[in-house]
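*Asks:* Requesting a structural model of the entry that follows:
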Amino acid sequence: MSANAPTPANATAGRRYRGVSNEARKTERRMKLIDAGIRIFGTTGYHAATVKGICQEAGLTERYFYESFANAEMLFTACYLHITDTLKARLQAVLLSMDDEGLAHATATGLRVFFTQFKEQPEAARIILVEVLTVNRHLEELSLKTLYSFVDMLETLARPLIEQAKQGNKGEGQSAHLDSTLLASGLVGSVLYMAARWALDGCRQPVDHVVDNAMLIFTGVGLSLLGPER
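*Replies:* Prediction:
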């Protein structure tokens, strides 16, 4: 190849700096912006945030912001998905480790994971409980879709209990009308509103106290389905 020939695009993309590829550095910068976005959006709010302020928080220039995001809305969406994907992964790990005899323990562990994330990162609580509803219709729909995904996860817990209750009552009376999706939706809704109130108060109460209160709701449902002997 001639010394004056242009460098192929794939060669430029593959260049390394101090042993780190361009793509790896871009990914690292993107994550810095997401971390900064969570801090800014979760403290000042989406509508008060600026690209300049987020870049200053991340220690990057605006050039690198637009390398990964077209605007603040796209960054907010990435922040929201990072928070909820992390939370879902942790909750799924709890579900995968659950056994039939440890349902109450698994439920309490899942609730503890949920509330602990908000305790350790109150900015995340504001983003997924408040700010996501103020941006635009697209983010509202994303929030609803995410809510349904949590309902689906909880339904995996509720469905066996409902089926057992129906069989025990031979499909008669109140048990005949039980719906695992509706029941899971109600449980998720109660936990979210509890989390919102707790976050509004600055997460002052210990996580274990909040979990104990939430477990009263889940225990009440379990007793209604299976009776006190369970």
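*Asks:* hey, let's count contacts and neighbours off CA atoms from now on
*Replies:* Will do.
*Asks:* How about the helix or strand containing residue 76, which residues are buried there?
*Replies:* Counting by DSSP states H and E, the element that carries residue 76 is helix 72-96. Within helix 72-96, the residues that count as buried by 16 or more other CA atoms under 10 Å are 72, 75-84, 87-88, 91, 94-95.
*Asks:* Please confirm that residue 49 is located within a strand.
*Replies:* No - membership of residue 49 in a strand is not supported by DSSP: H, G, I helix; E, B strand; the rest coil, which gives coil.
*Asks:* I'd say it and residue 43 touch.
*Replies:* No - here residue 49 lies out of contact with residue 43, judged by CA atoms under 8 Å, at a distance of 9.2 Å.
*Asks:* Let's see this one next, to set against the first:
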Amino acid sequence: MPLAARREERRARLVEAAFELFGTQGEAGVSVRAVCRACGLHARYFYESFADTGQLLGAVYDTVAAELSGRLLAALAAAGDDRAVRVRAGIRTVLDFSSADPRRGRVLFTEARANPVLAARRQAAQTALMDEVLHEETRTRPAVDPRLARVSAAMFTGAMVELAQQWLSGTLGDDLDAVVDHAARQLAPHVA
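*Replies:* Here you go, the predicted model:
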């Protein structure tokens, strides 16, 4: 196996170990020693890929966010062009992805608020989501006032983050269909 491939394989093992530790124990469970022990690598291999655990946690966040993004794009593509159907598909995908494996939700929404590296990643992800929603708004409604489109995109993005946090905390119950239905009805006047 070429050296570059071995390095990439070791890096992937470190990220996977950190995902498991962070997702089950939180930031306190992620140390160089704990991650290396979990994936069976020497610390020198950690520093081959990462300067510190902050960089590693950033890689964990990026990995989980990219997986969510891929699933979200696939769900939206399958939903077609009907705006209401696309909104429902988006809400369902985010909530289902985040709760199907609680480690994902912890990385993306709950623990990401306290850690500065993850908070910065989360802010960048929120901005990217807002830009995508804004693009979708102007694509499907070209005559919409740009300021109103930006306000709608900001509100939708903020609402989705809060909805995900509340869903993951269990305060919305455990019926995903009911939560998606209610959220979609709340947004219906804005997506029709």
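*Asks:* before we move on, back to that, which helices and strands sit right next to the helix holding residue 76 of structure 1?
*Replies:* Under the contact criterion of 3 or more CA pairs under 8 Å, 6 or more residues apart in numbering; DSSP states H and E, the helices and strands touching helix 72-96 of structure 1 comprise helix 22-41, helix 103-120, helix 122-129, helix 137-168.
*Asks:* which residues touch the residue nearest to the spatial centre of structure 2?
*Replies:* Of all residues in structure 2, the one closest to the mean position by CA atoms, centre = their mean is residue 65, 3.9 Å from it. Contact partners of residue 65 of structure 2, counting by CA atoms under 8 Å, 6 or more residues apart in numbering, are 108, 125.
*Asks:* next one: residue 76 of structure 1
*Replies:* Residue 76 of structure 1 neighbours (CA under 8 Å, 6+ apart): 37, 38, 41, 46.
*Asks:* And the last one, what's its match in structure 2?
*Replies:* The equivalent of residue 46 of structure 1 in structure 2 is residue 27 (alignment by TM-score structural alignment).
*Asks:* so what's that match up against?
*Replies:* Under the criterion of CA under 8 Å, 6+ apart, the neighbours of residue 27 of structure 2 are 111, 115.
*Asks:* Relative to residue 111 of structure 2, how far out is it?
*Replies:* Distance, residue 27 of structure 2 to residue 111 of structure 2, using CA to CA, to the nearest Å: 8 Å.
*Asks:* for residue 9 of structure 2, same thing?
*Replies:* From residue 9 of structure 2 over to residue 111 of structure 2 the distance is 26 Å, taken as CA to CA.
*Asks:* more crowded one of the two?
*Replies:* Set side by side, residue 9 of structure 2 and residue 111 give different neighbour counts by other CA atoms under 10 Å, the larger being at residue 111 (17 against 12).
*Asks:* Tally up the residues packed near the residue mapped onto residue 50 of structure 2 from structure 1, please.
*Replies:* Superposed on structure 1 with TM-score structural alignment, residue 50 of structure 2 falls opposite residue 69. Per other CA under 10 Å, the neighbour tally for residue 69 of structure 1 reads 15.
*Asks:* Excluding chain neighbours, what is closest to residue 69 of structure 1?
*Replies:* In space, and not counting its chain neighbours, residue 69 of structure 1 is closest to residue 75: 6.0 Å by CA to CA, 6 or more residues apart in numbering.
*Asks:* Also residue 87 of structure 1?
*Replies:* residue 114 (6.9 Å).
*Asks:* Assess the claim that that neighbour and residue 89 are in contact.
*Replies:* No - contact status for residue 114 of structure 1 versus residue 89: not in contact, 11.0 Å apart, counting by CA under 8 Å.
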